[in-house]
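*Asks:* the sequence and its predicted three-dimensional model are supplied below.
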Amino acid sequence: MISASAWADAQLLWDFQRMGHVPRPCSVAVGLGSHDLGVADVAVGLYRRGLVPLIVFTGATSRTTAARMPRGEAEHYRERALELGVPSSAVLVEPRARNTGENIRFSRELLAGHGVDVASVLLVSKPYEERRAYATARRLWPDVEIVSASSPMSLDDYVTTIGDTRLVLDMLVGAVQRLMVYPARGFMIETEIPEAVAAAYERLRAQGFTSRLVAG
C-alpha cells in the first residue's frame, strides 16, 4: 500500500514533470521508447491532427521492456501506429537507443540520413518524463525548437493503466534525480527544481522508491 503522504509527494513530482506545452505543427514527432504504448498513441494522435508529417519511434529494450516488447520498443510502437492507421511511409524506426540521450542522438542521425530538414520537434514521452526529455533534447539538439507532448491523463489514471504503482513512483523519483545530477555530466541542460519538489523527492527516496536511481 502507498501512504497518502507518499501519494501526495508523487503528485508533486508528476505535476512538475508536465511542461504545459501546447502542441503545434512541427517538422517531426519523436516518440521515446519505454514500457508505455501510450507514447505511440499520443504520437499517432499528433499525426492525425496534421501537426507532423512524420513520426520517429526510438528505442531498443531495457530491463523493464525486454519481456513485454521483445522486438524492441520502437518496433512495437511502429506496429501500434500501423494498427491505428498510420501509413508505413510516415514512420521511421530507430532501434538502437537504450537511454534518453541515445534516443535524441540516434533520432537526429536517422533523420539527417533520410534528408529530413528538422526545425522543430514534437517530443513525445511518458507524462512523468516530459521535463527530463525536454532538458535532454535541449542539450543534445540545441538548434531545433522542442515542444513536449504526452498523454494528458492524471497520475491516478496512469497508474491504473500501467498496473504497477511502485514502478511508476520509482520512475518518478528517478526522473527527478536525473534532472539534478545529469546537467553536471553534460547530459541535459540545467533545470530549476522548486523546493517543494526537491523535498517531496527526498521523502520518497527515503521511503525506498529507489529502484530507478542512478549512481551519484
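*Replies:* All right, it came through fine.
*Asks:* from now on I want contacts and neighbour counts done on CA atoms only, so please keep to that.
*Replies:* Fine.
*Asks:* quick one: the helices in the chain?
*Replies:* For the chain, the helices defined by DSSP state H occupy 4-17, 38-48, 73-83, 100-113, 130-140, 155-162, 165-181, 195-206.
*Asks:* and Val93, which of those is closest to it?
*Replies:* helix 73-83 (5.9 Å; Cα to Cα).
*Asks:* packing partners for the closest one?
*Replies:* helix 38-48, strand 55-58, strand 91-94 (3 or more Cα pairs under 8 Å, 6 or more residues apart in numbering; DSSP states H and E).
*Asks:* now render the helices of the chain as CSV, adding mean neighbour count and distance to Ser62.
*Replies:* Output for these, formatted as CSV (neighbours: other Cα atoms under 10 Å; distance: least, Cα to Cα, whole Å):
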stretch, mean neighbour count, distance to Ser62
helix 4-17, 18, 22
helix 38-48, 23, 16
helix 73-83, 22, 9
helix 100-113, 18, 12
helix 130-140, 22, 17
helix 155-162, 14, 16
helix 165-181, 21, 13
helix 195-206, 16, 22
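*Asks:* so what's Arg131 closest to, chain neighbours aside?
*Replies:* Of all residues not flanking Arg131 in the chain, Gln17 sits nearest, at 4.9 Å (Cα to Cα, 6 or more residues apart in numbering).
*Asks:* just confirm that neighbour contacts Glu129, I think it does.
*Replies:* Yes. Counting by Cα atoms under 8 Å, Glu129 is a contact partner of Gln17 at 6.0 Å.
*Asks:* hang on, the earlier thing: and the helices and strands packed on helix 73-83: which comes nearest Val118?
*Replies:* strand 55-58 (12.1 Å).
*Asks:* presented hereafter is structure B, for comparison with structure A:
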Amino acid sequence: MISTRAWADAQRLWDFQLMNQEPRPCDVAVGLGSHDLGVADRTAALFHEGLAPLIVFTGATSPTTRSKMPRGEAEHYRERAIELGVPASSILVESRARNTGQNMTFTRDLLDSHGVEVKSVLLVSKPYEERRANATARKLWPGVDVVSASTPMTFTEYVDSIQDAHLVIDMLVGAQQRLLIYPREGFMVEVDVPEDVTAAYERLSAEGFTSRLVRASID
C-alpha cells in the first residue's frame, strides 16, 4: 500500500521531470529504448505530424525488458512504429546502448556514419525521464538543439498504463538520483533541483523505493 505522502512525493518528482517543451520540427527524432512501448507510439506520432523526417530508435535490453523485448528495445520499437505506418526506410536502429549516455553517443555515431547532419534533435522518452535525458544529451551531444518530448499524460494515467505503481515510483526515484549525482561524473550537465524535489526524493528513498538507485559509479 502506497501512502498518501509517498504518492504526493512521487507526483512532485513526476512534475519536475517534465520539461513541458512544445515539440517543433527537428532534423531527427530519437526514441530512447525502455520497457515502455509508448515511447515508440509517441515517436511515430511526431513523425506523422511532420516534425522529423528520420527516426532513430536506440536501446539493447535490460533486466526489465529482456523477457518482454527479447530482440532488443530498439528493434521492438521499430516494429511498433512500422505497425503505426512509419516507413521502414525512415527508421534507423541503434541496438547496443545499455544506458542513456550510450543512447546519445551511439546514436550520434550512427547518424554520422550515415552522413546525416544533425543540428536539432526531438528527444522522445518516458515522461518521467525527460529532464534526465535532456541533460544527458546536452552534455554528450554538444552543439545540438535538444527538444524533449513524451506521451502527454498524467502521473495517475501513466501508473494505470504500467499497472505497477511501485515500479513507476522506483523509476522516478532512480531518475532523480541520477540528476543529482551524474553531473559530477561527467555524464550530464548540471541541473538546478529545487529543495522540495530533493526532499521528496529523499523521503521516497527512505521508504524503500530503491530498486533503481545507482549503487556503483556507473549505471
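*Replies:* Arrived safely. On a predicted model such as this, the values are computed, not experimentally measured, just so you know.
*Asks:* thinking again about what came up before, what would the helices of structure 1 look like in TSV with distance to Val28 of structure 1?
*Replies:* Formatted as TSV, these follow (distance: least, Cα to Cα, whole Å):
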stretch	distance to Val28 of structure 1
helix 4-17	22
helix 38-48	9
helix 73-83	15
helix 100-113	9
helix 130-140	14
helix 155-162	26
helix 165-181	24
helix 195-206	32
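*Asks:* so what's the spatially most central residue of structure 2 up against?
*Replies:* Nearest to the mean C-alpha position of structure 2, by Cα atoms, centre = their mean, lies Ser125 at 3.2 Å. Counting by Cα atoms under 8 Å, 6 or more residues apart in numbering, Ser125 of structure 2 touches Gly31, Leu32, Gly33, Val39, Ala133, Ser148, Ala149, Ser150.
*Asks:* identify the farthest-apart pair in those residues.
*Replies:* Gly33 and Ser148 (14.7 Å).
*Asks:* look at the two and report which has more neighbours.
*Replies:* Gly33 (32 against 24; other Cα atoms under 10 Å).
*Asks:* for that one, which non-adjacent residue is spatially closest?
*Replies:* Gly59 (4.5 Å).
*Asks:* how much space between that neighbour and Glu202 of structure 2?
*Replies:* The spacing between Gly59 of structure 2 and Glu202 of structure 2, counted by Cα to Cα, to the nearest Å, is 29 Å.
*Asks:* cool, Val116 of structure 2 as well?
*Replies:* Distance from Val116 of structure 2 to Glu202 of structure 2, by Cα to Cα: 42 Å.
*Asks:* got it, and Leu84 of structure 2?
*Replies:* 40 Å.
*Asks:* go on, Glu83 of structure 2?
*Replies:* In terms of Cα to Cα, Glu83 of structure 2 sits 41 Å off from Glu202 of structure 2.
*Asks:* returning to what we had before: just put the helices and strands packed on helix 73-83 of structure 1 in JSON lines and tack on distance to Gln207 of structure 1.
*Replies:* Below are those laid out as JSON lines (distance: least, Cα to Cα, whole Å):
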{"stretch": "helix 38-48", "distance to Gln207 of structure 1": "29"}
{"stretch": "strand 55-58", "distance to Gln207 of structure 1": "33"}
{"stretch": "strand 91-94", "distance to Gln207 of structure 1": "37"}
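*Asks:* nearest to Thr160 of structure 1, of those?
*Replies:* helix 38-48 (12.8 Å).
*Asks:* show me what that closest one is packed against.
*Replies:* By 3+ Cα pairs under 8 Å, 6+ apart, helix 38-48 of structure 1 packs against strand 28-32, strand 55-58, helix 73-83, strand 120-124.
*Asks:* distance to Val144 of structure 1 for the ones you listed - can I get that in JSON lines?
*Replies:* Converted to JSON lines, those look like this (distance: least, Cα to Cα, whole Å):
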{"stretch": "strand 28-32", "distance to Val144 of structure 1": "11"}
{"stretch": "strand 55-58", "distance to Val144 of structure 1": "16"}
{"stretch": "helix 73-83", "distance to Val144 of structure 1": "22"}
{"stretch": "strand 120-124", "distance to Val144 of structure 1": "5"}
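*Asks:* and of the ones you listed, who's closest to Ala206 of structure 1?
*Replies:* So among those, strand 28-32 is nearest, using Cα to Cα, at 29.1 Å.
*Asks:* what's the angle between the closest one and helix 38-48?
*Replies:* 170 degrees (axes from the mean of the first three to the mean of the last three Cα atoms, to 10 degrees).
*Asks:* mind listing what's buried along stretch 26-34 of structure 2?
*Replies:* Cys26, Asp27, Val28, Ala29, Val30, Gly31, Leu32, Gly33, Ser34 (16 or more other Cα atoms under 10 Å).
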